[in-house]
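# I'll drop the sequence and a predicted model, then ask my questions.
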Amino acid sequence: MTVPGSGSNRRKRLKALREAALHRPVLARHLSDGFNGRWSRRQWMTASLFASMGLLVAAIVPGFNQDLTTPTAAPRQSMALALPPLPVSRGAQGVEGDSWQIVSVRSGQTLGQLFEEMGVPAATLHRILEQPSAKAALGRLRPGTELAFDLPVNGALRAFRFDQDDMHRVELTLDGDAIRENVIARPVETRTTVATGEITSSLYAAARKAGLSPATIAVMTDQIFQYDIDFNSDIQRGDRFSVVMDETWREGERIGRGKVLAATFTTGGKTYSGFRFEHDGTAEYFSADGRPLKKAFIRMPIPFARVTSGFSRARKHPVLGRVRRHDGVDYGARSGTQIMAAGDARVQFVGWKGGYGRTVILDHGRGNTTLYAHMSRFGKYKVGQRVPQGAVIGYVGASGLATGPHLHYEFRVNGVHRNPLTVTMPPPEPLKGAQLAAFRAQTGPALARIEQFEKLIYARTGADAGQVASAEATTPGGEG
């Protein structure tokens, strides 16, 4: 039996349940459950949010790798760089004149090794060395010496070139078994330059910094100023020196230094000067007033000797055993030590002289003579020959009345014995007359050049520039 109205009520309840289901909140993971083909408002909002985020990410992320600033045109510069030279390939050469290869001798390398590296047979080297010019120039090769080889493609040595000296180059052309020699003159010029320096640590360091060679330094210390300046004790910080010298130049390159024409040295508030002047066939250094810087006599004719017996009016002779005068000074030294002439002189006597043994007597002129006794052997000088100061005239020995090897040295003035250790040595003869006039004409420009250069370098005043004094002895009588 059906209850009236029951079907209508059931339909109303089903419709209410369906509508309630459509409006009930659901979780995001259930968005697809029971999808009926239409999106709710929430679903549209969620989809719009994700779409906006995706567009934003797509617009931002690619910009991380891009420069967002406006590019500006930066100025560009190009610079040419020098590339190292490529080795010359002998296979790439073949035209006469472009096949010269210049090589530089390395330290320890021999001429034979160099020719072997260049592929030149030893027989060809021997043929080249048979030439007198090549044998003299190539006998001792120094590192850095340049040699040139003319080597055509796949051919034997065609020519060889080397420097004979600073002014001549030799080119040897090999033509079969013959060798033709061509000497090529290389023009050189001499320039006069001035070098100056101030001592801060040592003279040698300052001189080398100023551009002086060791040989030039030796001329300054051992020839020009050796009698006036003690370079072991007198030199102080702030001392100055200047040197006028000749330099040899070739093809724009300085290849050597020549004579020292003049020099000044300022120490202890005094400036010494020395000038080179040639007269009577010899070259010497003189002071500004024309007096030789080299003193007439050296006090010790043996280097680094010790005095074993001094000048005495009376002493007991070590051999004879009786009291007698000792009119000289004895210098103890090893047998064979060189004995030097005390000054320029002429040989007066060479031979055996009683108790003196082997003896040499030198006449220095103006009444001055020196005697050297007890020699083991004589030097090369004979009676009547001229002897320059410092020349070796004999060797220490023990000939005559001597108990051991030593030199007995006497100094006489007009025949009277004087103590060599205390006698006032006569000053050297100055230049006179025409020689003095020629000396002043030559040295004036050199001194003016030094003063001008030092004034420029040291900003010296006019008064200071005029204080260049002559280098004269500082002890009485010109003693050295």
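That came through, no problem.
# okay, CA-based contacts and neighbour counts for the rest of this
Fine.
# contacting residues for Gly351?
Each residue near Gly351 by C-alpha atoms under 8 Å, 6 or more residues apart in numbering is listed here: 358-360.
# among the residues you listed, which ones are in strands?
Those of the contacts of Gly351 mapping onto strands are 358-360, per DSSP state E.
# let's have those residues in JSON lines, adding distance to Val243.
Formatted as JSON lines, the ones in strands among the contacts of Gly351 follow (distance: C-alpha to C-alpha, whole Å):
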{"residue": "Arg358", "distance to Val243": "45"}
{"residue": "Thr359", "distance to Val243": "42"}
{"residue": "Val360", "distance to Val243": "39"}
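# including neighbour count and distance to Arg140, could the residues you listed go into TSV?
As requested, those are arranged in TSV below (neighbours: other C-alpha atoms under 10 Å; distance: C-alpha to C-alpha, whole Å):
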residue	neighbour count	distance to Arg140
Arg358	24	42
Thr359	27	43
Val360	27	41
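# if we go by neighbour counts, what in stretch 458-467 is buried?
Using 16 or more other C-alpha atoms under 10 Å as the test for burial, stretch 458-467 gives Ala465.
# before we move on, back to that, wait, which of the ones in strands among the contacts of Gly351 is closest to Gly268?
Using C-alpha to C-alpha, Val360 is the member of the ones in strands among the contacts of Gly351 that lies nearest Gly268, at 41.1 Å.
# where do the helices of the protein begin and end?
Counting by DSSP state H, the chain has helices at residues 6-23, 41-60, 111-117, 122-129, 132-138, 203-209, 214-219, 433-458, 462-465.
# okay, those, which one's buried deepest?
Most buried of the helices of the chain by mean neighbour count (mean count of other C-alpha atoms under 10 Å) is helix 203-209; its value is a mean of 17.
# tell me the helices and strands packed up against it.
strand 189-198, helix 214-219 (3 or more C-alpha pairs under 8 Å, 6 or more residues apart in numbering; DSSP states H and E).
# for Gly144, which of these is the nearest?
Judged by C-alpha to C-alpha, the one of the helices and strands packed on helix 203-209 that comes nearest to Gly144 is helix 214-219, at 19.9 Å.
# show me what the closest one is packed against.
Applying 3+ C-alpha pairs under 8 Å, 6+ apart, we find helix 214-219 packed against helix 203-209.
# what does the helix it packs on contact?
196-200, 213-214, 217, 235.
# comparison target, given below:
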Amino acid sequence: MQNHRKPTSPVRIGALRKHFPRVHALTAGAAACVLVLAVFIPTPEVEAKRMPLDVNLSSLDEDTLKVDRKLVAVSPQQGIPLASATVEAIQSLNLTVRNGDTLSDLFKRAKVSAGEMYQLLGSGKEAKKLARLTPGEELTFKVDSEGQLHSLELQRDRLNQVKFTRAEGNDFQHTLVQREPDSHPAYRLAQIDSSLFVAGSEAGLSDSLIMEMADVFSSDIDFALDIRKGDTFSVMFEEKFLDGEKIGNGPILAVSFTNQGRTYSAVRYIDSSGDANYYTPEGKSMRKAFIRTPLDIVRISSHFNPRRLHPVFKSRRPHNGTDYAAPRGTPVYSTGDGRVIASGYSKPNGNYVFIQHGERYVTRYLHLTKRKVKKGQRVKQRQVIGTVGSTGYATGPHLHYEFLVDGRHRNPATIVRQLPKAKSVPSSEMTRFKNQTQPLLANLENYQGPALAKLDENN
């Protein structure tokens, strides 16, 4: 006969209590509570994922996210820091350098300690340049909540910025940022009715471009003596733009000047060494050993005249040079490369400078207000050697300029044309020269033809 057992009925918690001692029951209850807490209460990690952040960390830049002053890596998938992060607010303050401002003044206005300033200045040569600030420059301080300098940006101008950033070990590293403007060719043509400056200004040329053009032709045209009404010129130069706004002009690329019926042309060429100079379309240098005048476009008040009546002594005394009337303080240039053989003062000459050029030539500059060079010093063509004045026997501010060849006085207005020019483009670079300059000259000619025709119609 087979025995059949009844299935065990479920045991209720209340019934079990009767079978367990009190201590065992308390232990079992505590375990049950722990189990419930583990299931229903989230862990700190889960809580961090569930709670929305007050800021969108993925949208913050690197200057804002920091952990112990180190940048925080951000997961692009989750938009949260990969490490436990403390987000510190970085305050940005823009200051403009005012007249009389020192770096110390700017740090005080930014509420950054002097210790931070000295630490920055001691970080290298580039940082030491901060001690020489120019009014109008802009500084951007980025400081953390503890007042510690995180970075400093100096905007020198619209194209050049230097940034100092705190790195490991609290040192500062600098980065130079240079923006390149867009360049486009521009053309101007004008006819002279009264003066070169008036004609150039009316055509839309800046003073600096007018002076640059005069410098290009300074060995061929005396702009104080040779200019005539009806002379014409056309110029192609670079205009520079930044973010669609014109910020300045680049160099002259090609230029043509018709003076007293004779046309001179020049084109800018950058040689294989990276040096830029102006040449004729055939590759001959526009630069002679001497420029025609030692000052920028001025008026001749007295010409070379061996039988001139002296304005002070009222007697016949040779005038062995050319006098250029100009405002006091006008820069005076050396007309050629050479060595200063005399720089001093005498009662008749006032402040003077004499320069030896090679073995045969000497130039003299008299009645200067100030002398900028000393005896024995080497000088380059167009280097400033002094300023116009009226020292010595002079009736007013002007420069007396003399030119000697083998010890004999020659007329400065004519002697330069008889002297050799500088070196031309070497034959080894002629192909390169043609490839670079012919398109420039062709563009200038294409513009010049219709512009001259329109000018003739208006006349």
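That came in fine, so what should we check first? In this text, all values refer to a predicted model and were calculated from it rather than measured experimentally.
# what's the TM-score here?
Superposed pair, TM-score by TM-score structural alignment, normalised by the length of structure 2: 0.52. Supporting alignment: 352 aligned residues with a C-alpha RMSD of 6.0 Å.
# hmm, back to that, ok, which of the helices of structure 1 comes nearest His406 of structure 1?
Nearest of the helices of structure 1 (C-alpha to C-alpha): helix 214-219, 30.5 Å.
# quick one on the thing from earlier: ok, the contacts of helix 203-209 of structure 1 vs His23 of structure 1, which is closest?
For the contacts of helix 203-209 of structure 1, the nearest to His23 of structure 1 is Thr200 (105.9 Å; C-alpha to C-alpha).
# what's around Leu399 of structure 2, how many residues?
33 (other C-alpha atoms under 10 Å).
# and for His417 of structure 1, the neighbour number?
Counted with other C-alpha under 10 Å, residues neighbouring His417 of structure 1 total 17.
# redo the helices of structure 1 as a markdown table? Include distance to His317 of structure 1.
Converted to a markdown table, these look like this (distance: least, C-alpha to C-alpha, whole Å):
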| stretch | distance to His317 of structure 1 |
| --- | --- |
| helix 6-23 | 153 |
| helix 41-60 | 120 |
| helix 111-117 | 65 |
| helix 122-129 | 65 |
| helix 132-138 | 58 |
| helix 203-209 | 48 |
| helix 214-219 | 43 |
| helix 433-458 | 50 |
| helix 462-465 | 59 |
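# need the helices and strands packed on helix 203-209 of structure 1 in CSV (columns: distance to Phe311 of structure 1).
CSV is the format used below for these (distance: least, C-alpha to C-alpha, whole Å):
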stretch, distance to Phe311 of structure 1
strand 189-198, 44
helix 214-219, 34
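# buried ones in stretch 330-349 of structure 1, by neighbour count?
Going by 16+ other C-alpha under 10 Å, stretch 330-349 of structure 1 has these buried residues: 330-333, 335, 337-349.
# let's see which of the residues you listed end up in strands.
Using DSSP E, the members of the buried residues of stretch 330-349 of structure 1 that fall in strands are 330-332, 338-340, 345-349.
# how about the residues you listed, which pair is most distant?
Using C-alpha to C-alpha, the pair of these lying farthest apart is Gly332 and Arg346, separated by 25.9 Å.
# other residues contacting stretch 383-397 of structure 1?
297, 301, 333-350, 360, 374-381, 404-407.
# if we go to 7 Å?
Stretch 383-397 of structure 1 is contacted from outside by 333-350, 374-381, 405-407, using C-alpha atoms under 7 Å, 6 or more residues apart in numbering.
# which neighbouring elements make contact with the strand ranked longest in structure 2?
Longest strand in structure 2 by number of residues (criterion: DSSP E): strand 245-259. Packed against strand 245-259 of structure 2, as judged by 3 or more C-alpha pairs under 7 Å, 6 or more residues apart in numbering; DSSP states H and E, are the following elements: strand 232-242, strand 262-270, helix 430-458.
# what about 8 Å?
Counting by 3+ C-alpha pairs under 8 Å, 6+ apart, strand 245-259 of structure 2 packs on helix 207-216, strand 232-242, strand 262-270, helix 430-458.
# so which of these is nearest Leu60 of structure 2?
strand 232-242 (27.8 Å).
# ok so, going back, quick check: buried residues in the longest strand of structure 2?
Buried-residue list, strand 245-259 of structure 2, by 16+ other C-alpha under 10 Å: 249, 252-259.
# just stretch 276-292 of structure 2 next, same as before
For stretch 276-292 of structure 2, the neighbour count (16+ other C-alpha under 10 Å) marks 277-281, 283-292 as buried.
# surely Val143 of structure 2 and Asn94 touch.
No: Val143 of structure 2 is beyond contact range of Asn94, at 11.5 Å (criterion: C-alpha atoms under 8 Å).
# what about those two, which has more around it?
Val143 (21 against 13).
# what sits closest to the more buried one if chain neighbours are left out?
Leu149 (4.6 Å; C-alpha to C-alpha, 6 or more residues apart in numbering).
# any idea how far the one you found lies from Thr431 of structure 2?
Separation of Leu149 of structure 2 from Thr431 of structure 2 (C-alpha to C-alpha, to the nearest Å) stands at 56 Å.
# which residue in structure 2 aligns with Arg161 of structure 1?
Under the alignment (TM-score structural alignment), Arg161 of structure 1 pairs with Leu152 of structure 2.
# and its match, how far from Arg132 of structure 2?
Distance from Leu152 of structure 2 to Arg132 of structure 2, by C-alpha to C-alpha: 15 Å.
# more neighbours, those two?
Counted by other C-alpha under 10 Å, Leu152 of structure 2 and Arg132 do not tie: Leu152 has more neighbours, with 22 against 8.
# is it correct that the more buried one is in contact with Gln161?
No: under the criterion of C-alpha under 8 Å, Leu152 of structure 2 makes no contact with Gln161, lying 10.5 Å away.
# just the residues contacting stretch 355-374 of structure 1, thanks.
341-353, 375-378, 393, 396-402, 405-415.
# ignore what I typed, I meant stretch 226-236 of structure 2.
So stretch 226-236 of structure 2 is contacted by 185-196, 221, 252-261, 444, 448 (C-alpha under 8 Å, 6+ apart).
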